[in-house]
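Engineer: Quick one: sequence plus predicted model below, questions after.
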Amino acid sequence: MFEVLKNYSWELLLGLNYLIAVITAISIILSNVNPTKTLSYLILLLAFPFVGIVIYYLFGQEYRKSKIFERKNVLNQHRIKEWKNSLFLDSDIIQRIEDNLLEDKIRLVKLLFRSERSPLTIHNRVKVLLNGEQKFKALFEDIDKAEKTIHLEYYIIEDDIIGGQLIDLICKKSKDGVKVRLSYDYVGSKLTSRAYKKLKEAGVTYHPFMPVYFPKFTSKLNYRNHRKIAVIDGKVGYVGGINVTDRYVNIPGSDRYWRDTHLRIEGEAVGSLQLHFLLNWDFLTDYDLVIEDHFFPKPEVNDKALVQIAASGPDSDWASIMEAIFTAINTADKSIYITTPYFIPNDEVKTAITSAARSGVEVKLILPEKGDSWAAQYAGFSFVEEMLESGVRVYLYTKGFVHAKTMVVDDVFATVGTSNMDYRSFNINFEINALVYDRAITKELSEVFNEDLKSCRELALDSWRNRSKVQKIKESFNRLWAPIL
């Protein structure tokens, strides 16, 4: 018997592999997920023995419907319900807003409220921050002024120069009596033992998001918290694309340049950022979080800038950010300006973009000429020819790496946040975006977009079609894995 196993070990292992692959394939088909994604996984399982199974169980399982991320404790607390009720807008107010400011973008407001109960907030002051230099200067000043709470939630925090400055500052504030809560993604962040020791000694409460330890590795690696949230005293909030590490800060004279966009918000919308931080914090901790009144102070802002916060991830019933982007594109009358570092749109968003361009809407798209992921870069390039054929004007950013995740529609709507325009952000990662319905802010973001165009080269359809066969092969190969990149 042992001799038979020894002589036919490879055949037996291969047979076992395909038995597991077939069972897994049946499970994937019965889950009724996106057909393109289903086909990608089936090809992976059948064409790549052993490797395909490992990759699927690491990256491919769908948790949106399984409710393992369900979070109820925070939402059920009286203070949260009271805060939400304070932001309720009756039909008469919504009608006046619709007539005067939103035009047909009211569909977005209703979509997010019905899918995620995300309130439209009116009294806000919004400031656009370009690159890490502006973001960290403002953030550090606000943290230094904190009196009660500092809540930070980041995909990447590293113990380098800028990360060390943040850690030193929050440790100082914690020692001064400010309650500091820090959430960081276990996979994205890199903190040294020295940093952990410093945080612990200062009394900072910190938790990693879904640590990846064997044997639980397979169920957690793929679902990461890609959000970047900061909330100070419940009064000031930050959201956007900028993580906490040195590469997000541009040093004069350096060869490296990182182009990014963030928002600083004061007013009612800060409460929504606070809520999502608390939902995540409650999920990470073993104890029930008690919501204190000072988490949601009465806003002192009289400025009017309409803001809605959209959050999505495996914990939500709907892909809210993707649906918001899809709806915004479909309601465009004049222009759509998109900046994204990773462009791997699903069929719905791709069709919306190309249809808008063919219908006469001015659609411009900025992508990085050189990305930080060759697989995602080539997968994204595989969509460019179809964009150009549809009339989308595509630009490659040449000054450095563009990491901003923004979209401006018709000079009345803009979104800035953490979500890339790809499958991972739409369906897998935990993301958060600010949706702004304000002509002044959208005008500013349009000007930023046009300024970025000065550091781009526009692609022409004829020359793009003549790119090398090697590049076309790379694009086609990597596009096969688009749903799992």
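Structural biologist: On my side now, so go ahead.
Engineer: Only C-alpha atoms from now on, for both contacts and neighbour counts.
Structural biologist: OK.
Engineer: OK, contacts around the residue nearest to P297 when sequence neighbours are not counted?
Structural biologist: Distances taken as Cα to Cα, 6 or more residues apart in numbering put G234 closest to P297, at 6.3 Å, once the chain neighbours are dropped. G234 makes contact with T149, V270, G271, Q274, H294, F295, F296, P297 under the criterion Cα atoms under 8 Å, 6 or more residues apart in numbering.
Engineer: G234 is in what secondary structure piece?
Structural biologist: G234 is part of no helix or strand, with elements assigned from DSSP states H and E.
Engineer: So V204 is in contact with C171, correct?
Structural biologist: Yes. Here V204 reaches C171: they are 6.6 Å apart, a contact under Cα atoms under 8 Å.
Engineer: of these two, who's got more company?
Structural biologist: V204 (23 against 20; other Cα atoms under 10 Å).
Engineer: If we ignore the residues flanking it in sequence, what's nearest the more buried one?
Structural biologist: According to Cα to Cα, 6+ apart, the nearest residue to V204 is V180 (5.3 Å).
Engineer: Around the one you found, count how many other residues there are.
Structural biologist: Burial measure for V180: 23 neighbouring residues, criterion other Cα under 10 Å.
Engineer: ok, now the one 3 residues further on?
Structural biologist: By other Cα under 10 Å, 23 other residues sit near S183.
Engineer: mind checking the SS state of it?
Structural biologist: The local conformation at S183, judged by DSSP: H, G, I helix; E, B strand; the rest coil, is strand.
Engineer: contacting residues around it?
Structural biologist: For S183, the residues meeting the contact criterion (Cα under 8 Å, 6+ apart) are L152, E153, Y154, Y206, H207, P208, F209, W281.
Engineer: Quick check: the closest residue to the last one other than its chain neighbours vs V290, distance?
Structural biologist: In other words, W281. Spatially, and ignoring its direct neighbours in sequence, W281 is nearest to S183 (7.3 Å; Cα to Cα, 6+ apart). Applying Cα to Cα, to the nearest Å, one obtains 17 Å for the distance of S183 from V290.
Engineer: another one to put next to it:
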Amino acid sequence: MIKSIQAAKHHIVLSSYIFDYDSLGRQFVNALAQAQQRGVLVHVLLDGIGVGYSWRKSDRALKKRGVRTAQFLPAISFTSIRFINLRNHRKILCVDGEEAYIGGMNISKSNLVKSAKHPIDDVHFKVVGSVIDQISQVFIEDWFFATRELIQFPSYSPSTLKVKNDKSVVARVIQDGPDEHHNRIRWTLINALVCAQKSVKIITPYFIPDQTLMTSLHAAALRGVSVEIIVPEHSNILFVDWVMEANYPRIIEHGIKIYKNKRPFDHSKIVLIDDVWSFIGSTNWDARSLEFNFEINLECFDTDLNAQLTELFESKKFNAEGVVEEDVRGLSIYKKIRNNLFRLFSPYL
């Protein structure tokens, strides 16, 4: 991503939920500021809550060096305080209409797994091709919402395609949010699960699906589809782990298999169905992502991509431990009460 920013010639748009002002965040600040100084138009959109993770240091550093920034629904505002629960969770970088990046990765040195004190394992994707226009359009809409300013971003041109071969993937953007796009990702998942014939593979940091999604997964398992889910052994939110643990008996009762991935904390978000459908992006399997957040995912139809991601899934499963019914039911009374008490708050997590 930093190399793409350094090579930018005309325009950069960047949207991130968290933009830490650590050793890696400062590299991004420097690269964006240097691009601005050489005449590239740079727009950075930060979530009003997410920017608080770094005490707004990254926002102030960018502005100090002349980079245009905006906050999506600022937390400290009389007009938007009533929308404090609605967050922009999208992670987007588009450069010159030639390259785009999309996935679940925030800007933080924690993603440098080998050197981070609290490492986070994640998956992010570099995209080239005409679907970039759909990704940049989402940013344009978000920027307009935050600033009332309509920016112009270069459209994709086939002459700018930079790939080693002519292999292409059929893909489209699915955006979601508590606005006119409400529930699009949820319904996309439900309809994809209905179409599953052989296998469903899910990697998610938080697995707290609503009843409709859970029923869709159970229906797939009951008709003989292999359903496998990888979650972290320990996430970064302790009470979410308790809620997931409370749900394990209900999830596995129809043959669905859950694996707890060992450290580092796995923040990846991938859904694979059969050998052709892949769903990647920023969405978690919880109420916050599917009901309250503004999210962006990429729906892909391609056997080669699916095979590569399946290989990644299997490598993560190799580092994971399966959830066994006897262990779940053997929890102490205290833990069962604690887990089920927090499960009552599932619609708000």
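Structural biologist: That came through, no problem. This is a predicted model, so every value here is computed, not measured.
Engineer: circling back: weed out the non-buried ones from the contacts of G234 of structure 1.
Structural biologist: Neighbour-count burial (16 or more other Cα atoms under 10 Å) applied to the contacts of G234 of structure 1 gives T149, V270, G271, Q274, F295, F296, P297.
Engineer: out of those residues, who's nearest L44 of structure 1?
Structural biologist: L44 of structure 1 has its nearest neighbour among these in Q274, at 40.4 Å by Cα to Cα.
Engineer: Now do the same for that closest one: its match in structure 2.
Structural biologist: With TM-score structural alignment defining the correspondence, Q274 of structure 1 maps onto S136 in structure 2.
Engineer: Check the gap between its match and G177 of structure 2 for me.
Structural biologist: For S136 of structure 2, the distance to G177 of structure 2 equals 16 Å [Cα to Cα].
Engineer: Could you do E295 of structure 2 as well?
Structural biologist: Using Cα to Cα, one gets 6 Å for the distance from E295 of structure 2 to G177 of structure 2.
Engineer: Of the two, which one has the most company?
Structural biologist: Remark: of E295 of structure 2 and G177, E295 carries more neighbours, 26 against 22, as counted by other Cα under 10 Å.
Engineer: What residue in structure 1 is paired with that one?
Structural biologist: In structure 1, the residue matched to E295 of structure 2 (TM-score structural alignment) is E431.
Engineer: distance of that match from N420 of structure 1?
Structural biologist: Taking Cα to Cα, one finds E431 of structure 1 at 9 Å from N420 of structure 1.
Engineer: Could you do E116 of structure 1 as well?
Structural biologist: Taking Cα to Cα as the measure, E116 of structure 1 falls 20 Å from N420 of structure 1.
Engineer: And N243 of structure 1, by the same measure?
Structural biologist: Distance check for N243 of structure 1 against N420 of structure 1: by Cα to Cα, it reads 14 Å.
Engineer: Between the two, which has more neighbouring residues?
Structural biologist: Looking at N243 of structure 1 and N420 with other Cα under 10 Å, you find the greater number of neighbours at N243, namely 29 against 25.
Engineer: Show the contacting residues for the more buried one.
Structural biologist: Contacts of N243 of structure 1 were listed using Cα under 8 Å, 6+ apart, and they are Y154, Y155, I156, I157, K228.
Engineer: Aligned counterpart of it in structure 2, please.
Structural biologist: Using TM-score structural alignment as the criterion, N243 of structure 1 maps onto N106 of structure 2.
Engineer: Show me what the residue nearest to P297 of structure 1 aligns to in structure 2.
Structural biologist: Here G234 of structure 1 is matched to G97 in structure 2, going by TM-score structural alignment.
Engineer: likewise T285 of structure 1?
Structural biologist: By TM-score structural alignment, T285 of structure 1 lines up with T147 in structure 2.
Engineer: how many neighbours does the closest residue to its match other than its chain neighbours have?
Structural biologist: For T147 of structure 2, ignoring the flanking residues on the chain, the nearest one in space by Cα to Cα, 6+ apart is A70 at 7.0 Å. Burial of A70 of structure 2 is recorded as 20 neighbouring residues (other Cα under 10 Å).
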